[in-house]
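>>> sequence and predicted structure below; questions after.
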Amino acid sequence: MTKHLSDDTIQEYRTKGATVLRGVFSDWIGTLADGIAYNMEHPAPNVRNYQSEDGGRFFVDYCNWDRVKEYKDFIFNSDAAEIGAELMGSTSVRLFHEHVLVKTPKTGIPTPWHQDLPYYCLDATQTVSIWIPLDEVPRDRTLEFIAGSHLWGKHYRPQRFDGTALNENDGLEELPDIDGHREDYDIVAWELSPGDALAFDYRTVHGAPANLSATAQRRAFSLRLVGEDATFARREGIVTSPPFPEVTLKHGEPLSGPEFPVLI
């Protein structure tokens, strides 16, 4: 495979749990924009539309790659899988799912601090989310990460993006009050332009501010990839997101099947 990333970028990813990739998907922004436009007009049954008191809309949808041709084109024909392999240090890469998040202007709804892995029917250490903005994202609207939190060895209680718990009695601990004690954490974040991307581990604690701009939207396509150590997880009485109701894998079996195609 062609080497896409510097050793410093890979090292930052593995030590901080997040890094920025400049200009790596500049040729794909139009394709992904067309896909998101189609997706918003034809959402999946599991779509979430969070309405802000200010009139904004936070649109969240996932697992549409097999019916949105632009998503499929990007997933199978871009350099994303090779980039993911370098970051994870994995010889194989499998798609877990894609996730679209759109905050229209005046969306006074933040993305709460959270980890991705506790939401998932998945156990893995080789993971990467590649978050690709289709609009300019200034510092006050970008994702923030707690550097090194992927190495804390903790799984925190998942929340819906409206702040309610996904599972009330899941036995997991609550996240600490990060916003109330920001000085206690190494918070990293980057301004972004279309074509840039953020890459982060599923275990990295992250969140994002509300979009209080009166005119600017924030569209993002997030690609969720896993490496060779990923196994399916079934947790009794626990709702996962995405739900993957058709998957028949048993707990602990290697991730496989048509829902999770091999990319490398």
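Done, it's in.
>>> could you use CA atoms for every contact and neighbour count after this?
Will do.
>>> show me the strands in the stretch 51-200 of the chain, by range?
Using DSSP state E, counting those that start in this stretch, the strands of the stretch 51-200 of the chain run over residues 57-62, 94-103, 111-114, 122-123, 127-133, 144-146, 187-189, 197-200.
>>> show me what the fifth one is packed up against.
Pointing back at strand 127-133 there. Counting by 3 or more Cα pairs under 8 Å, 6 or more residues apart in numbering; DSSP states H and E, the packing neighbours recorded for strand 127-133 are helix 80-88, strand 197-200, strand 218-226.
>>> what does that strand rub up against?
Strand 127-133 is contacted from outside by 25, 80, 84, 87-88, 192-202, 218-227, using Cα atoms under 8 Å, 6 or more residues apart in numbering.
>>> can you state the direction angle for that strand and helix 80-88?
130 degrees (axes from the mean of the first three to the mean of the last three Cα atoms, to 10 degrees).
>>> now strand 127-133: how far from the chain's centre is it?
In this view, strand 127-133 has its centroid 5 Å away from the chain centroid, taken as Cα atoms, centre = their mean, to the nearest Å.
>>> what's the answer for the second one, then?
Between the mean C-alpha point of strand 94-103 and the mean C-alpha point of its chain there is a distance of 6 Å (Cα atoms, centre = their mean).
>>> now the angle from it to helix 80-88?
Put simply, strand 94-103 runs at 100 degrees to helix 80-88, going by the same axes, to 10 degrees.
>>> included below, for side-by-side comparison, is a second structure:
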Amino acid sequence: MSQDAQSLISDDDIGRFRRDGAVVLRQVFSPHWLDRLAQGIERNLALPGPMAIHYTGEDAPGRFFGDYCNWQRIPQYRYFVTRSPAAAMAARLMGSKHAQFFHEHVLVKEPGTEEPTPWHHDLPYYCVDGDDTVSFWTPLDPVPEQVCPNFVAGSHRWGKLFYPRMFRDGENYDYNGSGYEPVPDIEGEPDDYDVLSWSLEPGDTLAFNYKTLHNAPPNPGPGRRRGFAHRWLGDDVRFCERPGKSSPPFPEMGVDLKPGDCMREDWFPVIWPPGGDEEGAAA
């Protein structure tokens, strides 16, 4: 394990991550990395990828922009993914021997944006299954607690899969398979859940398991809320099929795997330990 990861993530951080499914990590990314991400996000906004979505209605205030799977075409994203401490941090949090990069997801809420991000957890969207997972949500702007993503502590240990939901309207995906439940009414029954949230500064990052329920409020204030999410896979993660289209739609994009297969390293490179395929070859 790199000295960077050892010094940036304490044993207490690891304990909280495993217990709660979410933890805040303070000042783990220097301005060097944040500047690169900021440049990349501006490039992404100017040149959206094929899967970009504008969630804000035409006449609504603000702007809620989302895009993903651009790390190979945006040099600043690629540099961050392959050179920053993120991969070593992911391996340390997951307790994994290696960290394989899954994808990035940029979510920008400009000042005055009224759209929330609905309660959901990430695993049912994905063509992967396993416990050794971590998403980092790295803000490029100060984030007051009232607009910070919220997490239901311990929900990654419930042993449940909830229907994925459309970000635009909160409707469930049309998954015609068994084993999925509607997301509970967390805001309607607040006493039943331990909801975690924090005030964040640039350099901080949120780390959470793919199974942890979370949402994000609107951004009604005067400041931007640029978030760069980077998703990592650990030792026990394998390919799986969902009863509908996954998001990102990697099977439709050409990832040819069978349930139980290890994830292809040409599409999902092993970044930690160093020496793996840091470039990747996916289209």
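Good, I have the coordinates. Computed from a predicted structure; not experimentally measured.
>>> before we move on, what SS does residue 41 of the second structure have?
Using DSSP: H, G, I helix; E, B strand; the rest coil, the structure places residue 41 of the second structure in helix.
>>> quick one on the thing from earlier: dump the helices and strands packed on strand 127-133 of the first structure into CSV; add distance to residue 167 of the first structure and mean neighbour count as well.
Listed next are these as CSV, based on distance: least, Cα to Cα, whole Å; neighbours: other Cα atoms under 10 Å:
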stretch, distance to residue 167 of the first structure, mean neighbour count
helix 80-88, 29, 23
strand 197-200, 24, 24
strand 218-226, 22, 24
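>>> in JSON lines: those, plus distance to residue 18 of the first structure.
Listed next are these as JSON lines, based on distance: least, Cα to Cα, whole Å:
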{"stretch": "helix 80-88", "distance to residue 18 of the first structure": "10"}
{"stretch": "strand 197-200", "distance to residue 18 of the first structure": "4"}
{"stretch": "strand 218-226", "distance to residue 18 of the first structure": "14"}
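>>> residue 238 of the first structure: which of the ones you listed is closest?
Across those, residue 238 of the first structure has its closest neighbour in strand 218-226 (20.8 Å, Cα to Cα).
>>> packing partners for that closest one?
If contacts are counted by 3+ Cα pairs under 8 Å, 6+ apart, strand 218-226 of the first structure sits against strand 94-103, strand 127-133.
>>> in the second structure, point out the residues matching that strand.
The aligned range for strand 218-226 of the first structure in the second structure is 225-233, by TM-score structural alignment.
>>> state the distance from the aligned partner of residue 183 of the second structure in the first structure to residue 113 of the first structure.
In the first structure, the residue equivalent to residue 183 of the second structure is residue 175, according to TM-score structural alignment. Separation of residue 175 of the first structure from residue 113 of the first structure (Cα to Cα, to the nearest Å): 8 Å.
>>> which of these two has more neighbours?
residue 113 (26 against 15; other Cα atoms under 10 Å).
>>> helix, strand, or coil at the closest residue to the more buried one other than its chain neighbours?
Ranked by Cα to Cα, 6 or more residues apart in numbering and with sequence neighbours excluded, the top spatial neighbour of residue 113 of the first structure is residue 207, at 4.3 Å. At residue 207 of the first structure the chain is in strand, as set by three-state DSSP.
>>> can I assume residue 207 of the first structure is in contact with residue 146?
No. Under the criterion of Cα atoms under 8 Å, residue 207 of the first structure is not in contact with residue 146, lying 9.1 Å apart.
>>> okay, the two: which has more neighbours?
The residue with more neighbours, out of residue 207 of the first structure and residue 146, is residue 146; 21 against 18, by other Cα under 10 Å.
>>> how about the contacts made by that one?
Contacts for residue 146 of the first structure (Cα under 8 Å, 6+ apart) come out as 16, 185-188, 204-206.
>>> filter the residues you listed down to the buried ones and hand me the PyMOL line.
Those of these that count as buried under 16 or more other Cα atoms under 10 Å are selected in PyMOL with:
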select buried, resi 16+187+204+205+206
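>>> and which of the contacts of residue 146 of the first structure is nearest residue 35 of the first structure?
Distance to residue 35 of the first structure across the contacts of residue 146 of the first structure (Cα to Cα) is lowest for residue 206, with 25.4 Å.
>>> residue in the second structure matching the closest one?
By TM-score structural alignment, residue 206 of the first structure lines up with residue 214.
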